[in-house]
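J.: Predicted model and sequence follow; I will ask about them next.
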Amino acid sequence: MKKQINILRFAILLSCVALVMTSCGEKKEDKEDSASKKPNIILFVADDHGIDALGCYGNPVIKTPNLDQLAAEGTRFTNAYCTSASCAASRSVILTGKFGHATGSYGHVHDYHHFSTYDTIKSLPVLLEKAGYATARIGKYHVAPESVYHFQTVLEADPRSTFEMAEKCADVLNSDKPFFLYFCTDDPHRGGPFRPVDWKTPNSFGNKADGYPGVKTVVYDPKDVLVPDFMPDTQQSREEIAQYYQSISRIDQGFGKLMAMLKETGKDKNTIVIYISDNGMAFPGAKTTVYEPGIKLPCIIKDPFESKKGSVNNAMISWVDMTPTILQMAGVDAGKNKFHGRSFEKIIGEENPKGWDEINASHTFHEITMYYPMRVVRKGDYKLIWNIAYPLEYPFASDLWDSSTWQAVYRNKAQFYGKRKIQDFLHHPQFELFDLKKDPNESVNLATDNKFLPVLNDMKTRLREFQKNTQDPWIIMWGDHDNSFQGTGVHL
């Protein structure tokens, strides 16, 4: 009898072990199957590419057939904004979903600037890696510390040669895991040296006389380029814009190469592709400012799971929305991470989604010598800029000061830069209120017009609420010196 009981127990034990093994196998298979169904994601970030220089955004001169094709197959956003028109500050927001004033990412990281994100922040690549993604980056990084912005794979290539960069991504595109590829060019940023021997010489924007391998050099005649309204229409401006266009055409060809490689892997039907820029074109009046040419940027998204193709989306979105959006696309639970932005994944296919009519911007530094904090709210057609350090002269980025475009104005003692008087260009009022529908060039300040006092007060309230919600230390600069985020200043 005892022997029969032992045999029965052994049989039950074997059944339990088999059940557990089967269960574990099913869980492992379910997990692997779930991972295989996750979309791949490519986030392609250009450097200083404004909305002014893309065929799909209405420029008939520049040649960008591959990016235009992306728009034809995806969604083109017409009101996409960075939060700070400065490379490092903007990239920190893209990868964290939080404004730089709340993460310590006030300005540049490299050389003597040393601005760095707090080590408590969880970034997009770290969260995706935790969820089973293979993460890789190539090209411009410009954020710190590495522990916060960690990628599993770092690829090396000439960041001016987008074609070469694409070729180096072959292994990532063939990854067995779902992948997140952060692809960042140096183009069309200005090229060194920033100060030419002859001030009239246009900057190269990374272009070389002998070109780049795999790239057909596309040269533009200065007389054919489109000079934006905020810039002076001078020979120097036109020559530099022509170089800027050439750099962008190089981006386009590298992007085309990357898309061709993706299609060869057969993963194009399961890969979300996002094209954006960190800030506007590298000319005075755009980059480092919070005027529209500095912060209103291209955003093209091709989502193979979105039924509408070649659509236009007029929602106001911001780079602070990028991390929560990508996480939702990837089906990743962000856990306890709270973002300042929100996901726009659900409204990509809509033309005029409700509830997407307000954005904010926050700029504090570019270079460490360029202290000029500005906070922005745009609600509908109205936009308010608070120039917190308005008694100071507006500071210049070193490369923009040395540009032949600016030097032509400066040396000739011109009265205007574009539609702005030089005096107004260098000295900003405390508040600037614009009606962008009637005044897209932001040339008529309504902040001193009593008829718009109710609008001004409403926008100020919205701006202050934004600062409060995002724990902006500069909230202390309002008249009542609200120091609620400052603590006691006493360390016990």
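T.: Arrived safely. Numbers count the residues shown, from 1 in each chain.
J.: use CA for all of it now, contacts and neighbours both
T.: Will do.
J.: how close does the residue nearest the centre of the chain sit to Thr448?
T.: In the chain, the centroid-proximal residue (Cα atoms, centre = their mean) is Asp278; its distance is 3.9 Å. Distance of Asp278 to Thr448, given as Cα to Cα, to the nearest Å: 32 Å.
J.: Over to Trp401?
T.: Distance from Trp401 to Thr448, by Cα to Cα: 30 Å.
J.: more neighbours, those two?
T.: Trp401 (17 against 13; other Cα atoms under 10 Å).
J.: Excluding chain neighbours, what is closest to the more buried one?
T.: Using Cα to Cα, 6 or more residues apart in numbering and skipping residues adjacent in sequence, the residue nearest Trp401 is Gln407, 7.1 Å away.
J.: What's the local residue count around that neighbour?
T.: Using other Cα under 10 Å, Gln407 is surrounded by 16 other residues.
J.: quick one: what helix or strand has Met359 in it?
T.: Actually, residue 359 is Ile rather than Met. strand 358-363 (DSSP states H and E).
J.: hold the first one in mind and look at this next one:
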Amino acid sequence: MSCSRYIKSANYQSFILMIALLSLVSCSAVPAQVNSTDKVLKPNFVWIISEDNSPQYLRLYNPEFGAVMPNVEQMAKQGITYDNAYSNAPVCSTARSTLALGVYPAQAGTMHHRAFVKAKYKSGLKSIYQLMKDAGYYVTNNAKTDFNFSNFDSIDFSASSPSASWKNRKNNQAFFHIKTLNTTHESKLMFPASDMVNKPTQHDPSKVKLALFHPDTELFRYMHARYLDLHQKLDEQIGEILTELEEAGELENTFVFYFGDHGGVLPGSKSFANESGIKIPLVVRIPENYQHLVTNSTVKNSRSDDFVSFVDMAPTLLHLSGLRKSNLHSGQAFLGRDLAAKNKYVFAYADRFGERYDLVRTLRVGDLKYVRNYLPMNPLGLEQNYRYKNVAYQQWRNLYKSGQLNGIQSAFFQPKDTEALYDLSNDPEELHNLAKEPQYQKDLRNLRQQLQQQVKSIADLGFVSEAHLERYEYLDSLQLGNDLHTKINKMIEAADLMLLPFDQARSQLMKNITIGSENEQYWSLVALSYFAEQANELTPQIKLLLKQPNTSDLVKARAIEFMTRTGQMDPVSALTSLIENSQQQLEALEIMNIAASLHDTLGYEFDISARPEWSSLPIKSAVDYTTKSYQNGSVKARIEYLKTPWSSDLVKLKNKNINKNPVQDPIDVIPSNSQVEVSL
């Protein structure tokens, strides 16, 4: 009976851990089982994907405070640990779409979580799973899919189910197996507060290291400790997968990648484009029989500080398989021989999650990270129903409402800076914005320009309203970006007016408001809301825009937001009317998001009556059943939340914000115009 190098069932109390380590040492001289007569000609690949976890929860990355994970650590001794690996996106469906396609979602139309408008492709774009299958691999998925595109003919797995296994392949057929482990998924932390008493943790809550932006409470400490416990359960599962490969004689024929699908999962991480939301653990175990595909020199037990992100995963597998990457791929191979130059930057993004809309783009170059918040009025902590099922999220917000947080902890619930610059070598939690520091102005300008070039070069579809994208559902999403390239660039330029001093932006804002396209008007109004009282002189033009019969409802909603944030209007009746009379559910949801921002920052409450079609569903067998169900749930959650009171302090701020001469009869002035055909 062979002695496995991996621990199948890890008990992390001190005595058992010592036994496991001694066992590991005793087995170290035993070679892995490799049946040379059955050796495949191409290497196998296994992706072990854990859900929602950041590197700091692993001792491999955080020796003092991370969880002991001997199986992952053993993998690292037999391969490479990547210290700067990123998921590009901070939530599962967007990140998994990036993995599958190897293309930035904002370019491929897959940027919104559980997309209400699924992307389609006629341009020859295929998933890495299909490309590997076409090359003769047996490709199995166990079992999560969660993609934001609908033409699944680009993903023809050999098998995809909770029982899918690489073992059912033909003799000598190389395999590519994807295994998702949900042990660390955020749902595992949605427990009642009573668990603090009833379910003690193995890790001592008093000894965990909390993020500085978290309140230091017993609940947050307990949740952190419980999450470390989950990582040790995760390690057991990883050990079982490795042992299975070893016992079948395939371990030394197989590149094993372990990584998180994105960061997480304590509050303020998953779904946000900060380091705790997008940075992931990544360990690649190098098989003995295919060491020659990597380098002449040993790579075992090494660490790499190269930038690696999900757009690089597909090109890497193709490179190691001796195949060429697609010319549609955004990334490049990071492992193997004869590699191109190393990645110089990491591009990341955050868009809609459930009913909460945002638009954030980030660029890391060296130790500097640039963050562009295109909707700065929306706090990071803007209500999203699923997130706030977590009792720690609820506690954090309640502490904010009651004024018990410091400035760093409160920032999560306040409007964001339009742009930020962080030195991650000194500030890994991104707490100190250097954008206004004189010594960083050159860096700020350079990174700002690089990000502007990035979003323009990919024709970033995140700038196009999701309600508008619905009209293009049956076209090729990559081609859509190409067709709208010039118009998207104009949207970006309008949005970037908020980066200028108002005196410099005034004339272009005036032009966009009066004669610009709908999208230029929309993004200029977002900029004007950011400028707030500085832009009061443009109020007559905005009032005129509200009265024009051909002004779209989305533009009207942004105009109402400006009038509200400058203290000239109570938005409740006007926005309620737009929402209730909207003929398009996604448009109504986007306007509700504006209402939610006013709710969470100024204390306004909205009592909205849902339209009957917002709860209707197709038959369960219909292709769009799940998508429509998720959309309906998002709308319902937003409507219910908008009825709830915020806090007395915000209500006082709201009342103070309204001046003595608000716009009169806003419903009459601002009729719904959802029937107007809008051209991009």
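T.: Good, I have the coordinates. Everything numeric in this text was worked out from a predicted model, so none of it was measured.
J.: rewinding a little: the residue nearest to the centre of the first structure matches what in the second structure?
T.: Matched by TM-score structural alignment, Asp278 of the first structure corresponds to Asp261 in the second structure.
J.: Report the spatially nearest residue to that match, omitting neighbours in sequence.
T.: Glu51 (5.4 Å).
J.: and Gly489 of the first structure, what does it touch?
T.: If a contact means Cα atoms under 8 Å, 6 or more residues apart in numbering, then Gly489 of the first structure has no contacts.
J.: Ignore what I typed, I meant Thr117 of the first structure.
T.: For Thr117 of the first structure, the contact set (Cα under 8 Å, 6+ apart) comprises 92, 103-105, 143-145, 148.
J.: Going along the chain, name the helices of the stretch 451-600 of the second structure.
T.: With DSSP state H, counting those that start in this stretch, the ranges of helices along the stretch 451-600 of the second structure come out as 466-469, 477-483, 485-495, 502-515, 518-531, 539-547, 553-565, 572-581, 585-602.
J.: could you redo those helices as TSV and give each row mean neighbour count?
T.: Compiled in TSV, these are given as follows (neighbours: other Cα atoms under 10 Å):
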stretch	mean neighbour count
helix 466-469	19
helix 477-483	19
helix 485-495	20
helix 502-515	16
helix 518-531	26
helix 539-547	16
helix 553-565	26
helix 572-581	21
helix 585-602	23
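J.: so which of these comes closest to Ser304 of the second structure?
T.: Minimum separation from Ser304 of the second structure across the helices of the stretch 451-600 of the second structure (Cα to Cα) falls at helix 477-483, 33.0 Å.
J.: start and end residues in the first structure for the closest one, please.
T.: Using TM-score structural alignment, helix 477-483 of the second structure lines up with nothing in the first structure.
J.: for that helix, packing partners?
T.: For helix 477-483 of the second structure, the elements it packs on are helix 105-108, judged by 3 or more Cα pairs under 8 Å, 6 or more residues apart in numbering; DSSP states H and E.
J.: Show me which positions of the following helix or strand past the helix it packs on end up buried.
T.: Next helix or strand after helix 105-108 of the second structure toward the C-terminus (DSSP H and E): helix 128-134. Within helix 128-134 of the second structure, the residues that qualify as buried are 128-133, counting by 16 or more other Cα atoms under 10 Å.
J.: after helix 128-134 of the second structure, next one along is what?
T.: Next in line after helix 128-134 of the second structure, if elements are assigned by DSSP H and E, sits strand 138-142.
J.: To what extent does that next one diverge from the first structure after superposition?
T.: Superposed on the first structure, strand 138-142 of the second structure shows a mean distance of 0.4 Å to its aligned residues (mean Cα distance after the TM-score superposition for the first structure).
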